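1. Task: produce atomic coordinates for the following.
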Amino acid sequence: MTDLITPETSTSSHYLWGVARPHQIDDAELTEFIRAQSEKTFEEDKVMLAAQQRSLGETGGSTFPVPLKTDAGPIQARRLMEQLIEQEQALLSRAPAPAGTKPDTVS
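-> I've put the predicted structure just below:
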């Protein structure tokens, strides 16, 4: 079984899941049972994730209010991405206009 959450916007995500098995693959009844139980589990998760997003608010939040040890990697990755974005924006704000273009003027 696998599940994947990937951002869509700053306040929404796509939640993908799938199940594979190497045994009794011709058993349609077992296939339906596994699919239904997996869907039930992920629908329960979906309710929790939606509540979590509501608690973060419209901005999506940038930090977790109560980080756990298991959150260390994702928190570090988020901080690194924020730093890289800030560095890129700083470089772009200081970069000269490309040759052959006119700078923006204010009247």
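
2. CA only for contacts and neighbour counts going forward, please
-> Fine.

3. Cross-check the contact I'm expecting between T6 and S13.
-> Yes: assessed by C-alpha atoms under 8 Å, T6 is found in contact with S13 at 5.5 Å.

4. One more, so I can put them side by side:
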Amino acid sequence: MMTRRADFLAANRGLRVARQGFVLLAHANEGQGRRLGITVTKKIGNAVVRNRMKRRFRALAREVLPLHGLSDTDHVLIGREGGVERDFAHLREELIAALGRARAGKGDPPRRRREKR
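-> Just a heads-up that it's a prediction; the model follows:
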């Protein structure tokens, strides 16, 4: 499990695959094994909603990453607004598809930078 901010910032430089319920970041980590990081911002909801989403992501990762995860890679799941209400089976399918795209090197284009006011 990833806990250090520097690891999350490094993962942000990696491959980005957006799905309906989450965004997957995948970044090679020089032989540190398969690691997971989860982040859910306050925009998603209150603490109860955010913690529920994180629990769902952890259960999803326990089920999917051992079979479909990339070796020696940091995987970061970023919660999106509709992710809490989505069916667990749909989330599983989305994560497997996102990992397949990451394995093939087919990430989404980088996010647009927001202008500073």
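
5. Quantitatively, what TM-score do the chains reach?
-> Superposed pair, TM-score by TM-score structural alignment, normalised by the length of the first structure: 0.34. Supporting alignment: 60 aligned residues with a C-alpha RMSD of 4.2 Å.

6. Compare T6 and S13 of the first structure and say which is more crowded by neighbours.
-> S13 (15 against 10; other C-alpha atoms under 10 Å).

7. Show me what counts as buried in whichever helix or strand H90 of the second structure is part of.
-> For H90 of the second structure, the enclosing helix or strand under DSSP states H and E is helix 88-103. By neighbour count with 16 or more other C-alpha atoms under 10 Å, helix 88-103 of the second structure contains the buried residues L91, R92, E94, L95, I96, A98, L99, G100, R101, A102, R103.

8. For the longest helix seen in the second structure, which helices and strands make contact with it?
-> Taking DSSP state H as the criterion, the second structure has its longest helix at helix 47-68. In terms of contacts (3 or more C-alpha pairs under 8 Å, 6 or more residues apart in numbering; DSSP states H and E), helix 47-68 of the second structure is packed against strand 35-39, helix 88-103.

9. what comes up buried for stretch 30-50 of the first structure?
-> Within stretch 30-50 of the first structure, judged by 16+ other C-alpha under 10 Å, the buried ones are S38, F42.

10. okay, the helices and strands packed on helix 47-68 of the second structure in CSV with distance to L25 of the second structure next?
-> CSV is the format used below for these (distance: least, C-alpha to C-alpha, whole Å):
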stretch, distance to L25 of the second structure
strand 35-39, 9
helix 88-103, 9
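
11. For V23 of the second structure, find the nearest of these.
-> helix 88-103 (8.7 Å; C-alpha to C-alpha).

12. just the angle between that closest one and helix 47-68, please?
-> Following axes from the mean of the first three to the mean of the last three C-alpha atoms, to 10 degrees, one obtains 50 degrees for the angle between helix 88-103 of the second structure and helix 47-68.
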